[in-house]
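Visitor: model this:
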Amino acid sequence: MKRASIRDVAKEAGVSISTVSRVINNSSYVNEELKIKVEQAIKKLNYKPNIIAQSLRKGKTKTIGFVIPDITNPFFPNIVKGVEDYLKKEGYTLLLSNSDQDLEMETKIINTFISKHIDGIIFTGTGSYNPVLEKLIEKGIKIVFLDRILEGINASYVICDNKSGILELLNYLYNSGKRSFYFVNGNQNTFSARIRYETFLEFMKEKKIKKYNHIYTNFSYEAGYKFGKNIKSLPEVIIGGNDLIAYGIIDSLQERKIKIPEDVSVTGFDDILFSKHYKPSLTTVKQPIYEMGYKAAELMLKIINGKQKKIKGIVLKPELIIRESTK
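Guide: As a prediction, this is how the structure comes out:
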């Protein structure tokens, strides 16, 4: 069956095409009698306006692209929900795509978004410098970094205060008597992993702690499991770069009959949904994940609508959550 056009609606209602357009877009006054005729014709013909064509005429598609690096990481569903909840409220649509921590794929996604005339990009990428982003910003494409700051690229961002979060955790562990540490961190090229490592190193030096180690891995359960399976000499505490790493460490150590927290304490970072239900429940640093997504979407629309003209950074406060995996 042929799809009804705006011309068909005008013919059915006995009005001009411009009158139908004014009714659909609510752009100027149309008397009530003609308005009712147009609405009845639209209903009868099951007419659906071409939203993309309308958007392009107005210069906005009311669509935002969102790049995430790992769709399997439970950190991201809540952050995506925060973004989408705000955008829905404002009448925008979200296009979500996963880069699988691959810079080449990330670039393809960005180019696809641009080809679809999106109004802006919320970006949580691989963490590696991407020259395509810099060129797009120079061309005026609206970009907000979420949980990322990329060196050499000047753009607005929303992050959690990683420094204060890891520092609060370290102070708690130190005040609990811990004097030997192993930090199993995430991806080296990500902003959050680097800041947490720098803060960890500063703390070790400040407290004159001699027994400490650090390793970059990736933010995954498998990375934690592999570490826990192979570690020979246990410290007093193992700090996971995120909750997934901590889960892997806990499982592999328990398989080796190592008790947590009796033999070694384990901590995470994020406080994703399962952390309070894990066995033992996980001591971690709670990121305001949903709020980060919500604030990023809010900032994006302020930039699009000209209400935020200067580059802005929003830094949200984390919270230490103490549970059973530490003593």
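Visitor: From now on I want contacts and neighbour counts done on CA atoms only, so please keep to that.
Guide: OK.
Visitor: Spit out the contact partners of the spatially most central residue of the chain.
Guide: Centroid check for the chain by C-alpha atoms, centre = their mean gives residue 79 as the closest residue, at 4.9 Å. Residues in contact with residue 79, defined by C-alpha atoms under 8 Å, 6 or more residues apart in numbering, are 289, 290, 291, 292, 293, 294.
Visitor: Wait, the second one touches residue 78, no?
Guide: Yes - under the criterion of C-alpha atoms under 8 Å, residue 290 is in contact with residue 78, at a separation of 5.2 Å.
Visitor: which stretches of the stretch 201-327 of the chain form strands?
Guide: Taking DSSP state E, counting those that start in this stretch to define them, one finds strands in the stretch 201-327 of the chain at 211-216, 237-240, 265-267, 284-286, 313-316, 319-321.
Visitor: top of the contacts of residue 79 by neighbour count?
Guide: residue 293 (27 neighbours; other C-alpha atoms under 10 Å).
Visitor: To check against the first, give me the structure of this:
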Amino acid sequence: MVEFSQLSGISRPTLSKYFNDPTSVRPSTRAQIEKALQRYDYRPNLFAVNLNKRRPKIIGMIVPDLTDPFFSQMVQHIEGRCKALGLFLLVLSSRGDAKLEARAIETLLSLKIAGAVMAPLGQASKVSLIHSLQARIPIVFLDSRLDETTPFVGTNNYQSVPLITEYLCRTGERPTFFEMPAVNHNASERRDAYLKTMERLGLQPEFITVPPRRDWRFEDVGYTEALRVIDSKGGLPSRTLLCANDRIAMGVVAAAFQRGLKVGREPDCHLRIAGHDDQPSSRYLCPPLTTVAQEFDRLGQVSLDLLMTRIDAGENRSTLPEQIRLDARLVMRASA
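Guide: Below you'll find the predicted structure:
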């Protein structure tokens, strides 16, 4: 910036004011600066400028899988909110790998940032490293919490799973729960919520289990395991399947098609299949998927709002409410 000041003939304090807020300098000065920027192709180093600020303008975000529609939607919503607030969002992906998650945390530890939104891998996470980051900056956990006390925003599985389980029981044969890999606490919570709902209704719960490995390729898991059960001696335990998430359901629908089983709620259909999440592509599945809808925009908004509140609170953030769970809504489509 010193070199640019000398070349443009504009004082460094004036340049600093401009880069912090272009409207804070006189129009004639602003025009002079913008002409010099174009002439000398100068751009301030975002990270260097950030180091000089008492309150950093960078928010970090770590997600397990950027190809997952849920997390890509979250990034989109939070990035839009950050832009409106004059903040820069730095997004890192762990790709479902604990070592890559640790590296992402170390990257954030090496930077001066205001706070972070993180969707941790859960049991596979290096908790001591996350605690080191928590000691430096405010963190809000999204979708998957670290424990019962850490700041967290997610879907209320104990409201959403009973909602769709009761619907399936009302409208046809009782559902069998098709599990998801135990990648985070949602897997166990959704299983438990289904179990408790079936017991409350006086019905026998049934499960289709999946391999214990932490596999984020949910469609592959649903497809492979559904084929295994369909082709087994006993076959499917029920003509209604409640899948732990929509991506599992997509794999199951593909497996049913592969074996000539018609999915839907019409009298000539062999299977009813429902999911959880309402991923953006779920409405375009064939048939469109019955599911419970998470509010993507609200999850992103509440996560960032909670983080900004904790950033503003400074030393007093330990007294703030820690965990927020949002209810889902039933979305009835042709699959069940």
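Visitor: picking that back up, filter the contacts of residue 79 of structure 1 by whether they're kept in structure 2.
Guide: Shared with structure 2 under both residues aligned by TM-score structural alignment, their matches' C-alpha atoms under 8 Å, the contacts from the contacts of residue 79 of structure 1 are 289, 290, 292, 293.
Visitor: Identify the residue of structure 2 aligned to the last one.
Guide: Okay, so that is residue 293 of structure 1. Under the alignment (TM-score structural alignment), residue 293 of structure 1 pairs with residue 300 in structure 2.
Visitor: Its match against residue 82, yeah?
Guide: No - applying C-alpha under 8 Å as the test, residue 300 of structure 2 and residue 82 come out as separate, 10.5 Å apart.
Visitor: In contact with the match of residue 293 of structure 1, which residues are there?
Guide: Counting by C-alpha under 8 Å, 6+ apart, residue 300 of structure 2 has contacts 74, 75, 77, 78.
Visitor: swap the cut-off to 10 Å and go again
Guide: Residue 300 of structure 2 makes contacts with 71, 73-81, 117, 142, 153-154, as judged by C-alpha atoms under 10 Å, 6 or more residues apart in numbering.
Visitor: So which of the kept ones among the contacts of residue 79 of structure 1 is the closest to residue 312 of structure 1?
Guide: When those are ranked by distance to residue 312 of structure 1 (C-alpha to C-alpha), residue 292 comes first, at 14.0 Å.
Visitor: Specify the local secondary structure of residue 61 of structure 2.
Guide: Under DSSP: H, G, I helix; E, B strand; the rest coil, residue 61 of structure 2 falls in the strand class.
Visitor: who's in contact with it?
Guide: If you count contacts by C-alpha under 10 Å, 6+ apart, then residue 61 of structure 2 has 75, 78-79, 89-93, 104-105, 108, 115-119, 139-142 around it.
Visitor: Quickly note the distance from the alignment partner in structure 1 of residue 102 of structure 2 to residue 136 of structure 1.
Guide: The alignment partner of residue 102 of structure 2 in structure 1, by TM-score structural alignment, is residue 107. According to C-alpha to C-alpha, to the nearest Å, residue 107 of structure 1 and residue 136 of structure 1 sit 11 Å apart.
Visitor: which of those two has more neighbours?
Guide: Higher neighbour count among residue 107 of structure 1 and residue 136: residue 107, with 18 against 15, using other C-alpha under 10 Å.
Visitor: What's the local residue count around the closest residue to residue 218 of structure 2 other than its chain neighbours?
Guide: Closest residue in space to residue 218 of structure 2, ignoring its immediate chain neighbours: residue 248 at 5.1 Å, by C-alpha to C-alpha, 6 or more residues apart in numbering. Using other C-alpha under 10 Å, residue 248 of structure 2 is surrounded by 27 other residues.
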